[in-house]
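Participant: dropping a prediction and its sequence here:
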Amino acid sequence: MENKRPLILVSNDDGIMAKGISELVKFLRTLGEIVVMAPDAPRSGSASALTVTQPVHYKLVKQEVGVTVYKCSGTPTDCIKLAWNTVLDRKPDLVVGGINHGDNSATNVHYSGTMGVVIEGCLNGVPSIGFSLCNHDMGADFEAAGPYIRKIAAMVLEKGLPPLTCLNVNFPDTPDIKGIKVCEQAKGCWTNEWEVCPRQNDRNYFWLTGEFADHEPENEKNDHWALANGYVAITPTKVDLTAYDFIDELNQWIEENEE
């Protein structure tokens, strides 16, 4: 690896063959030395899952000036852990997940393997960004996102991010992006989540599906509104899940119970 350039570690949850990760590497190449360690097949919805019941294997796929690519039998989080402990010769300057085929706004951040990549980087003290496009098509057009990806990644390489804070960046599916909005996570939940998929006359098989119900559709501060209105949505995301604002009240409950 070229030690004078920033080292960027890249992974995804759509798998090594997905168009999104190839486009991401293309957009980031000018910013540093890139190492890709991505799942050997799609792992969508794996969040921060780890493989603990069997060994994990990786294999070199391609090596050229500025880019080294590996595939891994594990989850997106496995990929980051394995790359960190086996193939990297130094701590990366940036961890990037994506570009995901499909958005990871609102509560999707909790389920996303793309954000599992980002959270793992963040937990290890590395500035980390997840990029997603609101289009599930495997042939989706990522070109409009390219300049924004380079700009955001370069900004984070220069300035860093606060401890235990990462960026969840989602792109609207349009060639005419209006600009960037820094957003809060949309509040809502998934509904109608299962579709019957009978097999051998057994109706107890289901496909996961669903519709997201936005509880604040008119809230112009949230990521859903930004995406629906043609803006790039950047949501700064904390990985420390402690409810600090509830600690004093919970302590009071405990004290009252002990009296």
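Facilitator: Okay, I see it.
Participant: CA only for contacts and neighbour counts going forward, please
Facilitator: Fine.
Participant: what about Pro163, which SS state?
Facilitator: Put simply, Pro163 is coil when judged by DSSP: H, G, I helix; E, B strand; the rest coil.
Participant: how about residues contacting the longest helix along the chain?
Facilitator: The single longest helix within the chain, with elements called by DSSP state H, is helix 146-159. Under the criterion Cα atoms under 8 Å, 6 or more residues apart in numbering, residues 6, 24, 27-28, 31, 93-94, 127, 129, 131 lie in contact with helix 146-159.
Participant: among those, which ones are in helices?
Facilitator: Filtering the contacts of helix 146-159 for helices - DSSP H - leaves 24, 27-28.
Participant: most neighbours, which of those?
Facilitator: Leu24 (23 neighbours; other Cα atoms under 10 Å).
Participant: of the ones in helices among the contacts of helix 146-159, which is the nearest to Met1?
Facilitator: Nearest to Met1 out of the ones in helices among the contacts of helix 146-159 is Leu28 (Cα to Cα; 15.9 Å).
Participant: hold the first one in mind and look at this next one:
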Amino acid sequence: MTDPAPSTSSNDDPTGSDLPVVLVTNDDGIRSRGLQAVVECLAPLARVIVIAPDRNRSGVSRSITLGAMLQVIEDDVPGAEAAFATDGTPADCVRLAMLGLAGPRPVLVVSGANNGLNVGDDVAYSGTVSAAFDAAMNGLPAIAVSQQSTARELGYPRTKDFDHRAMQAFLPGLVQHMLDDLERLPDGLVVNVNVPGIAPEELTGVEVGTLGRRIYRDKLELKQSQGDRHHYLLYGDDPEHHVDETDTDIAAIARSAIAVTPLRFEVHDEQSTAELESWNLGAMIR
């Protein structure tokens, strides 16, 4: 199979469909059941294109591929108009879509559904959320959606059991609302959605809140040594500890509600500008 060539026009529409184009990507890989569940529920209301990593790329944040070619392989995801797997990162997937790999430029990006929650501090490391950030920074509204395991694990799931029915009951309505209101959406908007690992009938509702505060119990553990070569385990896997606040995404999940948090990638600290100006930085040049 030969690698596909990008469309020469972002407005090409070989299907003749009037439905909007939505990109679905993730960081768990194109074979992820979570991605397939998203495509299934969005196919009736959009022309869904899939560009996703060819393997698990969890925790890569907004990393991109520099100085190397990206391999892209045509794939098939039921319900998707076109599907491609790449050895790139989730952020690469968004750029490929925006540059016309699958034809028309998408009007909305949905990243997920992630295997496991992306709440609190997780958003800084998550490839799922970072794909949404990359879309928003390039002018596309985006949704990052993450699914808790049925074991209700707060951290990286040890189990592989996920029930996507609650996500599928909610996500199409959110996507349709955003598609209907594209002109009024705030620039740079990312909607972070976390779904508890329960059946739809057990949901207590949908809560809009802030990011919680995770407390990972990291430790440096030497696992193996041979000469000058050492292997360490660094990152802990016990994130069940968190700051207990009532209006956060973590608290919403604990209340069996879908947690929705608006995010924006803005790293400039406006409040500290005056403080740094008072440091007489020019005098520090030696």
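Facilitator: Arrived safely. Computed from a predicted structure; not experimentally measured.
Participant: mind putting the contacts of helix 146-159 of the first structure into CSV with distance to Gly188 of the first structure?
Facilitator: Conversion of the contacts of helix 146-159 of the first structure to CSV gives the following (distance: Cα to Cα, whole Å):
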residue, distance to Gly188 of the first structure
Pro6, 38
Leu24, 29
Phe27, 32
Leu28, 33
Leu31, 36
Asp93, 34
Leu94, 31
Pro127, 28
Ile129, 23
Phe131, 21
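Participant: show the buried residues in those.
Facilitator: For the contacts of helix 146-159 of the first structure, a burial check counting by 16 or more other Cα atoms under 10 Å picks out 6, 24, 27-28, 31, 93-94, 127, 129, 131.
Participant: need the max-distance pair from those residues.
Facilitator: Within those, two members stand farthest from each other by Cα to Cα: Pro6 and Phe131, at 19.0 Å.
Participant: which residue numbers in the second structure go with the longest helix of the first structure?
Facilitator: Mapped onto the second structure using TM-score structural alignment, helix 146-159 of the first structure spans residues 168-181.
Participant: buried ones in that stretch, by neighbour count?
Facilitator: Buried residues in stretch 168-181 of the second structure, counting neighbours by 16+ other Cα under 10 Å, are found at 168, 170-172, 175, 178-179.
Participant: the helices in the stretch 101-250 of the second structure, which residues?
Facilitator: 127-137, 165-180, 249-254 (DSSP state H, counting those that start in this stretch).
Participant: out of these, which is closest to Gly88 of the second structure?
Facilitator: helix 127-137 (11.5 Å).
Participant: what span of the first structure is that closest one aligned with?
Facilitator: Helix 127-137 of the second structure corresponds to residues 113-123 in the first structure, going by TM-score structural alignment.
Participant: ok, average deviation of that stretch from the second structure?
Facilitator: By mean Cα distance after the TM-score superposition for the first structure, the fitted stretch 113-123 of the first structure averages 0.8 Å away from its aligned residues in the second structure.
Participant: still on that earlier bit, pipe the helices of the stretch 101-250 of the second structure into a markdown table and attach distance to Ala102 of the second structure per row.
Facilitator: Output for the helices of the stretch 101-250 of the second structure, formatted as a markdown table (distance: least, Cα to Cα, whole Å):
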| stretch | distance to Ala102 of the second structure |
| --- | --- |
| helix 127-137 | 16 |
| helix 165-180 | 19 |
| helix 249-254 | 34 |
